[in-house]
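> Following is a predicted model, sequence given first.
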Amino acid sequence: MSILSTGTCNELSIDNINILKSIGIRTVVDFLSQNPEEISKKCFLSIKVIAVIRKALLAQHASLVVTGSNLYAHVSQKLMILSTGIKSIDELLSGGLLSTELTEVAGPSASGKTQICHAVTAKTSMIFGQCVLYISSGADFSCERLRDLLILNGLSEMELPKALNQVKCVQAFDVFQLLQILHNLPALMHDDSTFYKHVKLVIVDSVAAVISPIIGGKHIEGHGLMMQVARKLKEIVEENVAVLVTNRIVQFNNLSKPALGTSWLHVPHTRILLTNKNQDGTASNRLKREAMIIKSSRQVRIACLNITQLLITFTYTYKALLKGIMKE
């Protein structure tokens, strides 16, 4: 809280400051919160002097007035919506992955988490100037699979190299390697690097694979390292980048829930839960998949969407494409 002092304008002299103090006006907030006419009557200063002081104080201390339309235009110019490449998932997310948000896809083994990561990587890299950093904690990333998905999306052989050059995969087999990558990334985005300067999507597949081994037991530093990963991911999101992470599922009281505990709950802005089910609701290895939003910071209601038919079509089309390539 700023106290009235000389130097703001000629009318705000020591004598006038003492007069204002005598009627209980000691700070800038005290002066600006009262009616100028009331101040003039109480301290016997002319309304012209009060107006000059008020104008000077507003110019020095008040924030700029921004209209709602200007603020919306400024924000909308920065935000981007990245399609996942799967129509039903895009509908579930009201368009796709939003920049400045961290989206988590959780599910059991073979539920389609890595498949979604590859699909959104292919869809994003098809647009010139949109680069993808894929951080893999295992051997799940496949350049051949990405190439096939790009062909499936309509890219010609001549356009493939340009799209593939906009994707970079790095390995992080433990939490320290992941932290090093995330720590260096913001600085790389601000330099003149032709790749990192244009990164619009960062994928971590999977975040649970590097964090789960250090939580519990004798690893007392595990929780702190997990929070460091969360903080670094939030810093990357602030660079107007969309972040997608995958997580595994654990069973608790016969309920399926994403791993990493309650401390991780606040990290994702949006959480998608993938499940494999039969028609009767029992677990199955068949391609019967369901996606449900269990947390969202921008959608009013929790949405549930059955993506079985699309994923089955997507998978069989992918297999058909591979057969065609092998025949050639």
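Now that the structure is in, tell me what you want to look at.
> Going by C-alpha atoms from here, please, whenever you check contacts or count neighbours.
OK.
> how about the helices of the protein, start to end?
Assignment of helices within the chain using DSSP state H yields the ranges 14-22, 28-32, 36-43, 47-61, 68-78, 87-92, 113-125, 143-152, 160-164, 175-190, 207-211, 222-237, 308-327.
> also this one, for the comparison:
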Amino acid sequence: MEDLNIDRRIKESLEEAGIESVKSILAASETDFLTSANLSLSDIRQLRLAVSAHAHYPKRVFTLLSHEPSAPRWWGRRLSVGCPVLDLFLRGGIARSGVVELCGGSGSGKTQFCLQVALAAQIPSLQRTSSPLGTIFICTEDPFPSQRLRQLMKIFPERYPEVGGMALGDNIFVEHIADVASLKECLQVRIPHLLRTSPLSFGLIVLDSIAGVFRGSCEYDGNEAKEEQGKSIHSNILSRAKDLKEIGGELHSLSSSHGLSVICVNQVSDAMDNVQGFGLEKKIPALGLSWANMVTTRIMASRSQTYMSLEKNGDGRTLIRELEVIFSPELPPSKCQFAVLQSGVEGIP
């Protein structure tokens, strides 16, 4: 443990708690650190980052499979998000396999991020392709932000001159869906038909948001008897879990069969985590473990209280936001600050 790049104070607290090796650190829970070692949340974050950097990681199964002769041509490839800083943070961009969940509160920049990825997918030099890649954008809550898209389409040629007279909007296919049944039909019938028949190559599916079609799915009629209400809620929860599993399975199937990056936007809610009487407020993604088990990579977006002067002609009041990798089979736990500018989403080194 002497090799870990952490404060001496943290090391002494761990030793007093009997946590004296990297193995024991990996086995300890957050509660153990908070109660036994009296570490703060920032101390725990520093400790985990240090252990991640110190530990030896063998070649991952994903990496090994990507070198198999029979592996699909897109395994190991990633979809650039159109920003060098964010691409570096994501180790090249969004993986073209699996399901990436982008969760966060209102105004955290989730939809802005997805719009930029949809435009960046059409830049051959960014994606190392010979032709633009199309995007399927599914909206379940708010109408598609067409006005913001048109604004970005006007600015993108300044950032990428090769865009020229390319009709970027023609390569983004938008679908508005309001319920679970329609979403299933879209994933099982309409999208596969589009992928088979369209001359355009596709690189991205955005579902904004997965929670939208399930909102209110566990509500009940106030006139029902309490016993019937309980049965109704239990039945709805089971039904929702099955629907989530089916939708997640379809997204994984589309991703693996066609080499698509899949981004599912999700909402968050407040939760209180009580440790020795202290209430620690944190954000948790919606839909619980039923959906979390279908996610390959979870990234959380959040707003900070910091403002910086980033716009060339702005007023110096650009809000700083943050992306955090919560879990992933190929990305370490890490954070990256970013800002939503008139020209798009840009990471802050």
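Yes, it's here. Small disclaimer: the values here were computed from a predicted structure and weren't measured.
> hmm, back to that, adding distance to His269 of structure 1 and mean neighbour count, write the helices of structure 1 out as CSV.
Rendered in CSV, the data for those read as follows (distance: least, Cα to Cα, whole Å; neighbours: other Cα atoms under 10 Å):
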stretch, distance to His269 of structure 1, mean neighbour count
helix 14-22, 49, 15
helix 28-32, 37, 17
helix 36-43, 46, 14
helix 47-61, 35, 15
helix 68-78, 18, 10
helix 87-92, 14, 18
helix 113-125, 17, 23
helix 143-152, 27, 18
helix 160-164, 28, 17
helix 175-190, 18, 16
helix 207-211, 15, 21
helix 222-237, 10, 18
helix 308-327, 24, 13
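> who wins for proximity to Ser263 of structure 1 among those?
Of all the helices of structure 1, the one in closest proximity to Ser263 of structure 1, counting by Cα to Cα, is helix 222-237 (8.1 Å).
> Structure 2: matching residues for that closest one?
When helix 222-237 of structure 1 is aligned against structure 2 using TM-score structural alignment, it corresponds to residues 240-255.
> contacting residues around the spatially most central residue of structure 2?
The residue lying closest to the centre of structure 2 (Cα atoms, centre = their mean) is Leu102, at 2.6 Å. Residues in contact with Leu102 of structure 2 (Cα atoms under 8 Å, 6 or more residues apart in numbering) are 110, 263-266, 298-301.
> average gap between the match of helix 222-237 of structure 1 and structure 1?
After superposition onto structure 1, the mean distance of stretch 240-255 of structure 2 to its aligned counterpart is 1.5 Å, using mean Cα distance after the TM-score superposition for structure 1.
> thinking again about what came up before, now do the residue nearest to the centre of structure 2 against Ile299 of structure 2, distance only.
5 Å (Cα to Cα, to the nearest Å).
> From the rest of the structure, what touches the match of helix 222-237 of structure 1?
96-99, 180, 184, 187-188, 192, 214, 217, 260-262, 290-291, 294-295.
> and if we set it to 6 Å?
With contact meaning Cα atoms under 6 Å, 6 or more residues apart in numbering, stretch 240-255 of structure 2 is reached by 97-98, 290-291, 294.
> one step back: in strands, which of the contacts of Leu102 of structure 2 fall?
When DSSP state E defines the strands, the subset of the contacts of Leu102 of structure 2 inside them is 263-266, 298-301.
> Can you lay out the residues you listed as TSV showing neighbour count?
TSV is the format used below for these (neighbours: other Cα atoms under 10 Å):
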residue	neighbour count
Ile263	27
Cys264	23
Val265	24
Asn266	22
Arg298	20
Ile299	19
Met300	25
Ala301	24
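> List just the nearest of those to Thr197 of structure 2.
When those are compared for distance to Thr197 of structure 2, the smallest value, 22.8 Å, is given by Ile263; criterion: Cα to Cα.
> Quick one: residues contacting the closest one.
Neighbour list for Ile263 of structure 2: 100-101, 206 [criterion: Cα under 6 Å, 6+ apart].
> swap the cut-off to 7 Å and go again
When contacts are counted by Cα atoms under 7 Å, 6 or more residues apart in numbering, Ile263 of structure 2 touches 99-102, 205-207.
> which of those residues are also in contact in structure 1?
Here these are checked against structure 1 with both residues aligned by TM-score structural alignment, their matches' Cα atoms under 7 Å, and the contacts held in both are 99-101, 205-207.
> among the helices of structure 1, which is nearest Ile302 of structure 1?
When those are compared by Cα to Cα, helix 87-92 sits nearest Ile302 of structure 1, at 9.5 Å.
> quick revisit: in CSV, list the helices of structure 1 along with distance to Gln279 of structure 1.
Listed next are these as CSV, based on distance: least, Cα to Cα, whole Å:
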stretch, distance to Gln279 of structure 1
helix 14-22, 78
helix 28-32, 66
helix 36-43, 73
helix 47-61, 65
helix 68-78, 42
helix 87-92, 19
helix 113-125, 21
helix 143-152, 29
helix 160-164, 39
helix 175-190, 39
helix 207-211, 29
helix 222-237, 37
helix 308-327, 11
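> Which one, of those, ends up nearest to Leu255 of structure 1?
helix 207-211 (18.4 Å).
> Having no further points to raise, I will conclude here.
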